[in-house]
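S.K.: okay, sequence plus prediction incoming.
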Amino acid sequence: MIRGSSTVILSFLLLTTVAIALALDNDDDNMCVFTVYIRTGTVWKAGTDSVMSLRLYDSYGQDAVISDLVSWGGLMGPFHDYFERGNLDIFTGLGSCLSGPVCAMNLTSDGSGGHHGWYCNYV
C-alpha cells in the first residue's frame, strides 16, 4: 500500500513540475491569434496536395511566418482534404505579433505532392 501511494505522490509531483516549467516557459505575451481563409479556384486541376506556408508582413518590415498552414491551425477536421478545387479552407493559430496591421503576404507552395500546381482564388 505504501509503495502505491508513493508512486502516486511522485507522479503528482512530476506532473506539477512539468506544468510549472511549461507555464514559466510560455511566452504568450508576444503571440497573437491569426485567422486565415483561403479559397481554391474552381478551374480544372486547381487543387493541390502540396504544403502551403504563409508569411505576413507589416509596414515596419516585421513578419509572422507559418511554415505549414494545415498543421499550424487547420480547422476543417482530421479527414478534410485541404486546398482542393472550390474549397474554402479556414486556419487559425498563434503567431508572432506584428507592430502594425498586415500590409503584405506571401503564400507559398512547397511543390510537393502528386498535384503540385495550384490556383488560389483569394486569401
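M.R.: Perfect, I can see it now.
S.K.: alpha carbons only for contacts and neighbour counts from here, please
M.R.: Will do.
S.K.: does P78 count as helix, strand or coil?
M.R.: Look at P78: counting by DSSP: H, G, I helix; E, B strand; the rest coil, its state is coil.
S.K.: and it, how far is that from L69?
M.R.: Distance, P78 to L69, by CA to CA, to the nearest Å: 14 Å.
S.K.: neighbours around A46, how many?
M.R.: 19 (other CA atoms under 10 Å).
S.K.: one more: G113?
M.R.: Neighbour tally, G113, other CA under 10 Å: 11.
S.K.: does it touch D49 like I think?
M.R.: Yes: judged on CA atoms under 8 Å, G113 makes contact with D49 at a distance of 5.1 Å.
S.K.: other residues contacting the helix or strand harbouring T92?
M.R.: Using DSSP states H and E, T92 falls within strand 88-96. Counting by CA atoms under 8 Å, 6 or more residues apart in numbering, strand 88-96 makes contact with 30-40, 63-66, 69-70, 72-76, 82-83, all of which sit outside it.
S.K.: this is the other structure I want to compare:
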Amino acid sequence: MDELVLHLVKLVVALLLLLHHAALPVAAAAHGHKTAVLESQPALPAGMRFLVSAAASSPASPASGSSPPAAPVSTCLYTVITETGNKLGAGTDAKVSVKFYNKSGDAVTFQDLENGADDNFERGSTDTFEALEGPCVSGICRMWLTHDNTGIFPAWYVQSVKVSQGRAMKTFRVMQWVSRHNSDDFASLLMSECDYFSP
C-alpha cells in the first residue's frame, strides 16, 4: 500500500512539473497540429513519457468588408503551328502574334511567337510553338493574326495556322498575304468561321 501511495505522489509531482514546463511547447505547436514530447528525467519514474498535443488554431475570420479570395483562373497548354507559303518572298522576319476566339468572345492571345529556332516563318517552312500557356478557350472559331511589319521584307504569305489544346484542333486555311505598306502600322488578318460571334 505504501508503495502505491509513493507512486501516486511521484505521478502528481510529475504532472505538476509537466504543466509547469508545457507552456513553451504548446505555444510553439499552436501554429499547426504538432505533438511535443516532454521528458523530465529527475522527477519522472523511469521510462515514463508524456505527450502534449496542441490542435491547429482555426484561421482568423476575414475582416468585415474584405472581398473573398478570387477563384483561380483555369489555364491550358496550346500548340500553334504556322505554315508559310512557298511563294517568292513569302517569309518574314517580323514578330508574329495571334489571338484566338470562340463564338462567345472568350479569347487567348500569344504575343511574339518564338520557339528557339534561328529563323521562323521562312518560305516553305512549318513552325511549331508548343506549351503556350493561356486561359482555357474551347470551340475556337475566329483568329486575329498580326505581325509588327518589321524587317527588310516584312510581308508574309501564310498558308495555314493550326491551334490545338488537348485533343481539340482548329485549322485556319489562310492562303494569303499579311502585309502593310506603311512600316509604322501592324499588319493584320482576321478570319472567322463562327456561326455567330458575341464579343
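M.R.: Nice, I can see it. Remember, predicted model here, so these are calculated numbers, not experimental data.
S.K.: any idea what the TM-score is?
M.R.: Here the TM-score for the pair of chains, by TM-score structural alignment, normalised by the length of the first structure, is 0.68; 90 aligned residues with a CA RMSD of 1.7 Å.
S.K.: before we move on, the earlier item: quick one: which of P78 and L69 of the first structure has more around it?
M.R.: L69 (20 against 8).
S.K.: tell me the contacts of the corresponding residue of the second structure for the more buried one?
M.R.: For L69 of the first structure, the aligned position in the second structure is occupied by L113, per TM-score structural alignment. Taking CA under 8 Å, 6+ apart, we find L113 of the second structure in contact with K95, V96, S97, F129.
S.K.: quick check: L113 of the second structure is in a strand.
M.R.: No: applying three-state DSSP, one finds L113 of the second structure to be coil, outside a strand.
S.K.: onto which residues of the first structure does stretch 82-101 of the second structure map?
M.R.: Taking TM-score structural alignment, stretch 82-101 of the second structure hits residues 38-57 over in the first structure.
S.K.: what about the matching stretch, how long is it end to end?
M.R.: End-to-end distance for stretch 38-57 of the first structure: 17 Å, by CA to CA.
S.K.: which parts of that stretch are buried?
M.R.: Using 16 or more other CA atoms under 10 Å as the test for burial, stretch 38-57 of the first structure gives 38-41, 46-54, 56-57.
S.K.: take those and keep only those in helices.
M.R.: Counting by DSSP state H, no part of the buried residues of stretch 38-57 of the first structure is found in helices.
S.K.: in space, not sequence, find me the middle residue of the second structure.
M.R.: By CA atoms, centre = their mean, the second structure has its centre lying nearest to T75, at 6.2 Å.
S.K.: how about the contacts made by that residue?
M.R.: E133, G134, P135, C136.
S.K.: I'd guess A28 of the second structure is in a helix, am I close?
M.R.: Yes: the assignment for A28 of the second structure (three-state DSSP) places it in a helix.
S.K.: measure it to K34 of the second structure for me?
M.R.: From A28 of the second structure to K34 of the second structure the distance is 9 Å (CA to CA).
S.K.: who has more neighbours, the two?
M.R.: Of the pair A28 of the second structure and K34, K34 is the one with more neighbours under other CA under 10 Å, namely 16 against 13.
S.K.: how close does that one get to M175 of the second structure?
M.R.: As judged by CA to CA, K34 of the second structure and M175 of the second structure stand 66 Å apart.
S.K.: the longest helix seen in the second structure: how far from the chain's middle?
M.R.: Secondary structure of the second structure read by DSSP H shows that its longest helix is helix 2-21. In terms of CA atoms, centre = their mean, to the nearest Å, the centre of helix 2-21 of the second structure is found 57 Å from the chain centre.
S.K.: run through who's touching stretch 160-171 of the second structure.
M.R.: 76-84, 140-141, 172-175.
S.K.: tell me which of the residues you listed fall in strands.
M.R.: Counting by DSSP state E, these place 76-84, 140-141, 172-175 in strands.
S.K.: now the buried members of the residues you listed.
M.R.: Buried by 16+ other CA under 10 Å: Y78, T79, V80, I81, T82, E83, T84, I140, C141, F172, V174, out of these.
S.K.: returning to that earlier point: out of the ones in strands among the contacts of stretch 160-171 of the second structure, which is nearest to L38 of the second structure?
M.R.: Checking these against L38 of the second structure by CA to CA gives C76 as the nearest, at 50.3 Å.
S.K.: distance of that closest one from P135 of the second structure?
M.R.: 6 Å.
S.K.: got it, and H20 of the second structure?
M.R.: Counting by CA to CA - H20 of the second structure and P135 of the second structure are separated by 57 Å.
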